[in-house]
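**Student:** show me how the following folds:
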Amino acid sequence: MRADARANHVRLLVVAGAVITEQGVDASMRDIARQAGVGLATLLRHFPTREALLEALLRTSFDELTARAAEVETSSLPQDALMLWLRDFVACTTNYRGVATSMMRAIEDPQSALHTSCVTMRAAGTRLLTRAQAADVARTDLDGADLFALASSLAWLGDMPGLEARAEHLFGVVMSAILTNADSSDTEEERRPRARS
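**Tutor:** The predicted structure follows:
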């Protein structure tokens, strides 16, 4: 790739990240090109589809989540590893509004540009769940697809106006439903009665 083309590529990703953070994954490709100071044809040469652009934006984050799963798997207790990874997953996927829906679609569509990275990331989370189940600290009637759906639901909540403030509480509720013990300080905190307003 020529130096000017590489510079355009990087600039498009930076601008696309900012636009999608503000407007969500359905942001106009034309608007992204305009804000990057290039024509739509230039954007489409680099990223022929919206999913190709999303994949380029998200690949690094998804790869980091996959690596993070391996890291916490070896450095943390099974229930803590699962909770830490899920918290990171939710934080990552709420960076770009609407990405949870795109991920769920991509999992079901092998032709999607996001499919491979989503499947790899889901497998990393599944390993953490399986490890927690083997340690008898997570319920056994869940599988990786269930975990991914629950985590994506938590990310979706972060996108909903008025629900952002409830996200942390609901994360604790979901974790207390997944884990079968109360050793974690986060789940213990969420179990405490809340003062009525």
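**Student:** drop to CA atoms for contacts and neighbour counts, all remaining ones
**Tutor:** OK.
**Student:** which residues of the chain fall in helices?
**Tutor:** 3-23, 29-36, 40-46, 50-75, 78-93, 99-108, 115-134, 144-159, 167-178, 185-191 (DSSP state H).
**Student:** now the ones you listed as a markdown table including mean neighbour count?
**Tutor:** What follows is the helices of the chain, written out as a markdown table (neighbours: other Cα atoms under 10 Å):
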| stretch | mean neighbour count |
| --- | --- |
| helix 3-23 | 16 |
| helix 29-36 | 18 |
| helix 40-46 | 15 |
| helix 50-75 | 18 |
| helix 78-93 | 21 |
| helix 99-108 | 18 |
| helix 115-134 | 21 |
| helix 144-159 | 20 |
| helix 167-178 | 18 |
| helix 185-191 | 15 |
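**Student:** let's see this one next, to set against the first:
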Amino acid sequence: MARAISMSTSTAQGPDRPMRADARRNYDRLLGEARTAFAEHGTDASLEDVARRAGVGIGTLYRHFPNRHALMNAVFQEALSALLERSRELAGAEQPCRALVEWLGAIVTHAGEYRGLAQALMSASRDETSALAQCHTPLREAGARLLSRAQESGSVRADVSIDDLLQLTNAIALAAEQTPDDPALADRLLLLTLQGLKGREEPPRG
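**Tutor:** Below you'll find the model as predicted:
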């Protein structure tokens, strides 16, 4: 999930200088193997195994991704782009409260692709120095716009904050991750979220 990352990025921390061709190949292989490893084993998958499967040493991995959160940030970039695009599509929805909850549901879906991602995103929201904060910050800004519109319409209570909503959303994703035998759990919890958010108008989903 790194197609949104600049081709001039020499590490997961941000643009520096253009990569040599061999460095770019190593970067792309590492990212591909990380996606596979995180999907199969969760975000606590062995970074040594990721490097080995990419055909490079662990030192090469750390030159591109200084820590696990930096690698997770790079892996999550494509999903982040999709979530930001979806927030823009929902910005003009006729029912702002439902639009907000639909977007929160999309976060749950994407977080569920990698075991451990929801927990990591919850932690990143409290640590601005984490590389994953690069994902949390644009998500927070996009969600705040949807929330503000819903509050202005009167369909969401004025005392609701986007930080609380994102923490609740990640908690729902974590609960769904830990309860794989109940695939409807996330939808039920999101319905409860919708009911708790409501100010006036917009009946609950049914």
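**Student:** now the TM-score, please.
**Tutor:** Scored against TM-score structural alignment, normalised by the length of structure 1, the superposed chains reach a TM-score of 0.85; 187 aligned residues with a Cα RMSD of 1.9 Å.
**Student:** what range in structure 2 matches stretch 59-66 of structure 1?
**Tutor:** On the basis of TM-score structural alignment, stretch 59-66 of structure 1 is assigned to residues 77-84 in structure 2.
**Student:** average gap between the matching stretch and structure 1?
**Tutor:** Compared with structure 1 after fitting, stretch 77-84 of structure 2 deviates on average by 2.3 Å (mean Cα distance after the TM-score superposition for structure 1).
**Student:** next, work out how far apart residue 119 of structure 2 and residue 139 of structure 2 are.
**Tutor:** Using Cα to Cα, to the nearest Å, residue 119 of structure 2 is found at 16 Å from residue 139 of structure 2.
**Student:** residue 155 of structure 1 matches what in structure 2?
**Tutor:** By TM-score structural alignment, residue 155 of structure 1 lines up with residue 173.
**Student:** so what's the closest residue to its match other than its chain neighbours up against?
**Tutor:** Spatial nearest neighbour of residue 173 of structure 2, excluding adjacent residues (Cα to Cα, 6 or more residues apart in numbering): residue 108 at 4.9 Å. Counting by Cα atoms under 8 Å, 6 or more residues apart in numbering, residue 108 of structure 2 touches 169, 170, 172, 173, 186.
**Student:** distance of the residue lying closest to the second one once chain neighbours are set aside from residue 58 of structure 2?
**Tutor:** Read that as residue 170 of structure 2. Nearest residue to residue 170 of structure 2, sequence neighbours excluded (Cα to Cα, 6+ apart): residue 118, at 5.1 Å. Counting by Cα to Cα, the gap from residue 118 of structure 2 to residue 58 of structure 2 is 26 Å.
**Student:** which ones are touching the residue positioned nearest the centre of structure 1?
**Tutor:** With distances taken as Cα atoms, centre = their mean, residue 93 lies nearest the centre of structure 1, 3.1 Å away. For residue 93 of structure 1, the contacting residues are 99, 100, 152, 155, by Cα under 8 Å, 6+ apart.
**Student:** tell me the one of the residues you listed nearest residue 73 of structure 1?
**Tutor:** residue 152 (20.7 Å; Cα to Cα).
**Student:** is it true that the closest one touches residue 100?
**Tutor:** Yes: Residue 152 of structure 1 sits in contact with residue 100 when judged by Cα atoms under 8 Å, with a separation of 5.4 Å.
**Student:** so what's the gap between stretch 50-67 of structure 1 and the chain middle?
**Tutor:** Averaging C-alpha positions (Cα atoms, centre = their mean, to the nearest Å) puts stretch 50-67 of structure 1 9 Å from its chain's average.
**Student:** what's that stretch in contact with?
**Tutor:** 13, 17, 25, 29, 47, 85, 88-89, 92, 112-114, 117-118, 120-121, 124-125.
**Student:** 7 Å - rerun?
**Tutor:** 13, 17, 47, 89, 92, 113, 114, 117, 121, 124 (Cα atoms under 7 Å, 6 or more residues apart in numbering).
**Student:** one more: stretch 118-138 of structure 1?
**Tutor:** Contacts for stretch 118-138 of structure 1 (Cα under 7 Å, 6+ apart): 62, 65-66, 69, 73, 78-79, 81-82, 103, 107, 139-140, 143-144, 148, 178-181.
**Student:** look up how far residue 47 of structure 1 lies from residue 41 of structure 1.
**Tutor:** 10 Å.
**Student:** try residue 56 of structure 1
**Tutor:** 8 Å.
**Student:** residue 162 of structure 1 now?
**Tutor:** With Cα to Cα as the criterion, residue 162 of structure 1 and residue 47 of structure 1 are 34 Å apart.
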